[in-house]
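Asker: Quick one, what's the 3D model for this:
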Amino acid sequence: MRRDRPLVMAIVNRTPDSFYDRGATYGTAEALAAVERAAEAGADIVDIGGVKAGPGAEVDVAEETRRVVPFVAEVRARFPELVISVDTWRHEVGRLACAEGADLLNDTWAGADPKLAEVAAEFGAGYVCSHTGGAVPRTRPHRVSYPDIVTDVVAEVTTRADELVRLGVPAEGILVDPTHDFGKNTWHSLTLTRELGRLVATRWPVLVALSNKDFVGEALGADVGERLYGTLAATAVCAWQGAAVFRAHNVAETCQTLDMVSVIKGSKQPARVIRGLT
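Answerer: As a prediction, this is how the structure comes out:
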């Protein structure tokens, strides 16, 4: 896996009501095509989810399993080199997905189901430690407050990461995520973006999920379909501070942004340099 720029995690939602694509990758054929496009565009990881993050129609364990687990098996067979992440908070789904070849459990609801960590330890899978301020899965924040949002995030995700290691989850597979928008208002997410270096300084690899989120939309007064440039600006800010993984809808654009930041930082060589030399 590349080491000259941060990694890109492509989002593939097996949901009919995704806030971003409105179900464009709900069908199996459409989702497989999306994985192929993402891999060709430079994605290192694909994150497969079967439940919309926000409020919506009820999706029970059986339905989430139907949407996610056979698809993980298909992706594993077709793309053996791709890292497969599953966006779930349920241990039942996590266990079946890992049995089919998932490499990483993206727990965006901060341990709402404690047994999910046990699954990661059982299978030797990676794990994303998130911060939600104690929010219940699939709920929106309402008048949330923190004395210092960055301090709260750093304390929660690093404590959780240490607990996972003690439980038997491989330390090298653990990521920490400030979890923009989840349990937070726009001011919180902007602060976390601006001060991401404080989380990077913990030395746990940092994953950021910025793509087309509400804090970008509210910052710019932009609807979901108009948030790409704002997302890429936030991506560059986080990359400069040392974020390791970027969860993204727009893979090619994110890869190019990260390549440019990496070239400026000196961790990646320019693709070609001929100006003034010939």
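Asker: make it CA atoms for all contacts and neighbour counts henceforth
Answerer: Fine.
Asker: Tell me the secondary structure of the residue nearest the centre of the chain, please.
Answerer: Among the residues of the chain, R247 comes closest to the average C-alpha position under CA atoms, centre = their mean, at 3.9 Å. State at R247, reduced to three classes by DSSP: H, G, I helix; E, B strand; the rest coil: strand.
Asker: surely it meets V206?
Answerer: No. Judged on CA atoms under 8 Å, R247 makes no contact with V206 at a distance of 10.9 Å.
Asker: for stretch 46-53, how far is the first residue from the last?
Answerer: 17 Å (CA to CA, to the nearest Å).
Asker: Please identify the buried residues of that stretch?
Answerer: For stretch 46-53, burial by neighbour count (16 or more other CA atoms under 10 Å) applies to V46, D47, I48, G49, G50, V51, K52, A53.
Asker: Dump the residues you listed into JSON lines; add secondary structure and distance to E36 as well.
Answerer: Output for the buried residues of stretch 46-53, formatted as JSON lines (DSSP: H, G, I helix; E, B strand; the rest coil; distance: CA to CA, whole Å):
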{"residue": "V46", "secondary structure": "strand", "distance to E36": "10"}
{"residue": "D47", "secondary structure": "strand", "distance to E36": "13"}
{"residue": "I48", "secondary structure": "strand", "distance to E36": "13"}
{"residue": "G49", "secondary structure": "strand", "distance to E36": "16"}
{"residue": "G50", "secondary structure": "coil", "distance to E36": "18"}
{"residue": "V51", "secondary structure": "coil", "distance to E36": "21"}
{"residue": "K52", "secondary structure": "coil", "distance to E36": "22"}
{"residue": "A53", "secondary structure": "coil", "distance to E36": "24"}
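Asker: Now show me the structure for the sequence below, then we'll compare the two:
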Amino acid sequence: MSDYFRPLILNDLQRPEDAVPLAGGSGWFTDVEHLRRDRPSEILPASALPDNALNALSEPRQPICGLSMDKPRIMGILNVTPDSFSDGGKFSGPALAAAHGRQMVADGVDMIDVGGESTRPGAQTVPVESEIARVEPVITALRHAVSVPISIDTRKSTVADAAVAAGATLVNDVSGFTYDKMLALYCARNDLPVCVMHARGDPETMQKDPRYEDVLLDVYDFLAAQVLMLQELGIPRSRIIVDPGIGFGKNQTHNLKILRNVSLFHGLGCTVLIGASRKGFIGRISGVGEAARRIPGSVAVALACVAQGVQILRVHDVPETVQAIALWKAVETGENDVA
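Answerer: You can find the predicted model right below:
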């Protein structure tokens, strides 16, 4: 039976002598929650951890696409699809996409994630040729318009190849490299950093009564297995981002359990990404039906994740998230603490 260790993270400036830094960031911990499937959890001192578990939690994360991971990074969402749940059709075409990309950079984005296939619940698979026709000219235009890294959000190796040729430098696969077996091999051959996400089922069926034995540990085990697979293909852990996949084959209870305990995923020894922006559970909890009006709820979730040491936030609302994090850091860590 596997052991899992969730660090109980604090961000206070006053650290005890036995504090363990979390993954090279501003957070730290002295205790962990020890979880197993066969018995209730218990709180242990960090000093009781096995060396491999302690190292996975404490070792600084290496830069991704040239970006250091010692502070929260913002991945801006740029959908070039007609049917995405929040912004479908708004930024289709090179000119609109490039203008939006420039605005996101002005607002403080660290990287831009371009997607040509909607993965909202119920969405159908887009043919490869159509997906390439959507993303290739947009990435080409972005590469000439902005200097931040560009990620391609795709499940398909052929699409990734076209996107990388156009200027993308990271592959973000919402299927966790299960949809197209060639995609992981392609990324390994081309020394690309990757984001591996958990999803139960495909977008068309994933929200039809999703069930888990224990959603937190089931998602962790899936990601651990996929990280190992990627390593065996030649992609080092330092180039792997893990994403527990909020809203992908998960109901509201599942989503909230993952978010409450998201620090567990630092135990994988990888950079952690959360993409909860404007999602349906935020609307249900807040009573806001229109996705574009869920900015306050999205920012609240983002700050809760930052407090647990999440390194990358995938968001629609860049300036609001950047501003919120700046104020969170000022209050929690004393940054910008001037008279």
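Asker: TM-score for these two?
Answerer: Scored against TM-score structural alignment, normalised by the length of structure 1, the superposed chains reach a TM-score of 0.91; 270 aligned residues with a CA RMSD of 1.7 Å.
Asker: returning to what we had before: residue in structure 2 matching the residue nearest to the centre of structure 1?
Answerer: Aligned by TM-score structural alignment, R247 of structure 1 pairs with R314 of structure 2.
Asker: what's near enough to touch that match?
Answerer: With contacts taken as CA atoms under 8 Å, 6 or more residues apart in numbering, R314 of structure 2 has the following neighbours: I74, M75, G76, I77, L273, I274, G275, A276, S277.
Asker: let's see it at 7 Å
Answerer: I74, M75, G76, I77, I274, G275, S277 (CA atoms under 7 Å, 6 or more residues apart in numbering).
Asker: now C98 of structure 1: how far from P114 of structure 1?
Answerer: 16 Å.
Asker: ok so G283 of structure 2 is a helix residue?
Answerer: Yes. Remark: G283 of structure 2 belongs to a helix, assigned using three-state DSSP.
Asker: Just give me the neighbour total for it.
Answerer: Residues contacting G283 of structure 2 under the criterion other CA atoms under 10 Å number 17.
Asker: so how many other residues sit close to the counterpart of L268 of structure 2 in structure 1?
Answerer: Alignment note (TM-score structural alignment): L268 of structure 2 maps to T202 of structure 1. The burial count assigned to T202 of structure 1 is 14, neighbours taken as other CA under 10 Å.
Asker: what ranges do the helices span in the stretch 51-200 of structure 1?
Answerer: 61-78, 91-99, 115-123, 149-167, 186-194, 196-200 (DSSP state H, counting those that start in this stretch).
Asker: Which stretch of structure 2 lines up against the longest one?
Answerer: Meaning helix 149-167 of structure 1. With TM-score structural alignment as the criterion, helix 149-167 of structure 1 aligns to 215-233.
Asker: quick one: that stretch to structure 1 mean distance?
Answerer: When structure 1 is superposed, stretch 215-233 of structure 2 averages 1.1 Å from its matched positions, counting by mean CA distance after the TM-score superposition for structure 1.
Asker: For that stretch, what is the distance to the chain centroid?
Answerer: Centroid separation for stretch 215-233 of structure 2 versus its chain: 15 Å, with CA atoms, centre = their mean, to the nearest Å.
Asker: what sits up against that stretch?
Answerer: Contact with stretch 215-233 of structure 2 is made by 184-185, 188, 198, 212, 237, 242, 244, 254, 257-258, 265, 268, as judged by CA under 7 Å, 6+ apart.
Asker: Next, the buried residues of it.
Answerer: By 16+ other CA under 10 Å, the buried positions in stretch 215-233 of structure 2 come out as 215-217, 219-224, 226-228, 230-231.
Asker: Then stretch 256-265 of structure 2?
Answerer: I258, L259, N261, V262, S263, L264, F265.
Asker: any chance of those in JSON lines, plus distance to G88 of structure 2?
Answerer: Shown next, in JSON lines, are those (distance: CA to CA, whole Å):
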{"residue": "I258", "distance to G88 of structure 2": "27"}
{"residue": "L259", "distance to G88 of structure 2": "26"}
{"residue": "N261", "distance to G88 of structure 2": "31"}
{"residue": "V262", "distance to G88 of structure 2": "29"}
{"residue": "S263", "distance to G88 of structure 2": "32"}
{"residue": "L264", "distance to G88 of structure 2": "33"}
{"residue": "F265", "distance to G88 of structure 2": "31"}
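Asker: Kindly indicate which of the residues you listed lies nearest D70 of structure 2.
Answerer: S263 (15.3 Å; CA to CA).
Asker: State the distance from that closest one to F5 of structure 2.
Answerer: When S263 of structure 2 is compared with F5 of structure 2 (using CA to CA), they lie 9 Å apart.
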